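Student: Just need the structure, nothing else, for what follows:
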Amino acid sequence: MTATAVRPTSLIPAPRAAADDTVPLPAGPASTACRAVAYQRVLHQLVRRELGLLADLGSWAPADEEERSAALAGHAELISRVLLHHHTVEREAVWPALLRAVPAARNAVEAWTARCARVDHMLRDVVTAARQWQVAGTVPARDAFASACRALAEAVEVQTAEEERTLLPLLGEHLAAADWAAIAASSHCRLSGPEQLFVLGLALEDSCAGDRVRLLEGLPWSVRTAWRVYGARRYRAAVVRLRGAPPAA
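Tutor: Have a look, this model is predicted:
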């Protein structure tokens, strides 16, 4: 199978309900029955981990090694694209759907909007710092990139923790499955075939068993096949090149 078998998709893979979700689950924030909540938590986990790794990898990378700075800059740009798209979908579709069901959530959504505006600005700063490092190839430019990644990782940690505390329980309780299906179907993040498989690997890497099932079931058949045939192998190789160590799982 060639790479062209994986068509660029308009969707970042979103977890679907698995068979074990038919078993009654406890109500409240601990419940993962809502597909939207599962997707949010997987995406948050991915981004938190990768931003922290970028800060660490950047801090000890050779400042003047073009191949290394290009690899880290490319990874920072990809993670930034994924998170910026995620925030756009939340801002334009997820939270409006939640507010239609729970008008009282407006204050929490407004607080989220303010926090995410800062995070989005910092994401663009990281991409700019990465490009400047590529051009300059100096220790100060490398350190500026690593510092920007560290600050962003800390901001995202705070922002996602607050979102998971205040908004995800409401999402799990009040967002209708049909609303989430419509949001997922209309969410256009332009990932190429290789990017799609790489992001899939990032999402699967340290997800729990239930989330892995949901994630894979939410993918087109062609992407699941590509992942099984060669995607997992290529993901492992890409992670070793990027981190100098294999994936967690």
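Student: From here on, just use CA atoms for contacts and neighbour counts.
Tutor: Noted.
Student: quick one: contacts for the residue nearest in space to the middle of the chain?
Tutor: Centrality entry for the chain: nearest residue to the mean C-alpha point is residue 43, 3.7 Å, by C-alpha atoms, centre = their mean. By C-alpha atoms under 8 Å, 6 or more residues apart in numbering, the contact set of residue 43 is residue 203.
Student: Second chain to compare with the first, below:
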Amino acid sequence: MTGTSATDTRVRPDVTGMRIAHRGMLADTRRFAEITARIAAGESCPPARAAAVAQYLTLLCDSVHHHHTIEDTVVWPVLVAAAGPAVAVDELEDDHVQLDAVLGTLRQRASAFGAADADRARAAAALTETLDAAHALLSEHIAEEERVVFPIVDRYVRVDDWERVEKAAKKGSKMSFEVPRFVRYATEEELVELRAGAGPLIRILLGLLVRSFDKREAVIAG
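Tutor: Here you go, the predicted structure:
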């Protein structure tokens, strides 16, 4: 969403996509920690549910890793080129190294949880521990990133440069996973803008993707 003020009519980059991506990471790590904690405490988890949880978490790890890779390879260079010494991203890059280590553990434990011969309660407890760690790291990192990055984008980055960032982000992402999550975690106002900018075919595709996503969500919910 672009914005202007009474004294500045410059069109600004739209960081809505990044905001929603951050919102989804935090919401997913929190809700899956709650789901796996209930399973660890004895809630029923037949093989189909365990497989759906494991699949979702693997896709989530792919999504978070892709997001951070785009930041390291595209976003940070754009910020430095635009703002120079006004921006410092070293600590944010260091966070990505820590997060990648946690994501590696999360992948392993999700796979163990989904295995046919898993001790489901024990695997769920280990998974909950890792999801809690991922959520804590992401919460701290995202808060700092939005505090540092968004004002720099707003003040220094050109719209066409930010559009290049968004194109790069879409290029390597799994849209069948990302688009329904975007719809799930967008606000009503954000969804209105999304639908207003989408043609009839895109709206039909959105509906199909969301329905497929919702079927898996029903299995995950048990």
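Student: related to what we said a few turns ago, what strand or helix carries the counterpart of the residue nearest to the centre of the first structure in the second structure?
Tutor: Alignment note (TM-score structural alignment): residue 43 of the first structure maps to residue 21 of the second structure. Here residue 21 of the second structure, judged by DSSP states H and E, is contained in helix 16-40.
Student: Show me which positions of that helix end up buried.
Tutor: Neighbour counts using 16 or more other C-alpha atoms under 10 Å place 20-26, 28-30, 32-33, 35-40 of helix 16-40 of the second structure among the buried residues.
Student: Quick one: map residue 137 of the first structure onto the second structure.
Tutor: Mapped onto the second structure by TM-score structural alignment, residue 137 of the first structure lines up with residue 118.
Student: Which helix runs longest in the second structure?
Tutor: helix 120-156 (DSSP state H).
Student: contact partners of the following helix or strand past it?
Tutor: Using DSSP H and E, the next helix or strand after helix 120-156 of the second structure towards the C-terminus is helix 159-171. Helix 159-171 of the second structure is contacted by residues 11-14, 17, 66-67, 70, 74-75, 78 when judged by C-alpha under 8 Å, 6+ apart.
Student: List the buried residues of stretch 146-159 of the second structure.
Tutor: Buried, per 16+ other C-alpha under 10 Å, within stretch 146-159 of the second structure: 148-150, 152-154, 156-159.
Student: For that stretch, grab the matching residue range in the first structure.
Tutor: The aligned range for stretch 146-159 of the second structure is 164-177, by TM-score structural alignment.
Student: and the longest helix of the second structure, how far out from the chain's middle?
Tutor: Its chain's C-alpha centre and that of helix 120-156 of the second structure lie 9 Å apart, by C-alpha atoms, centre = their mean, to the nearest Å.
Student: before we move on, the earlier item: contacts only, for the match of residue 137 of the first structure.
Tutor: The neighbours of residue 118 of the second structure, taking C-alpha under 8 Å, 6+ apart as the test, are residue 112.
Student: Aligned counterpart of residue 54 of the second structure in the first structure, please.
Tutor: Counting by TM-score structural alignment, residue 54 of the second structure lines up with residue 73 in the first structure.
Student: what number of residues lie near its match?
Tutor: 23 (other C-alpha atoms under 10 Å).
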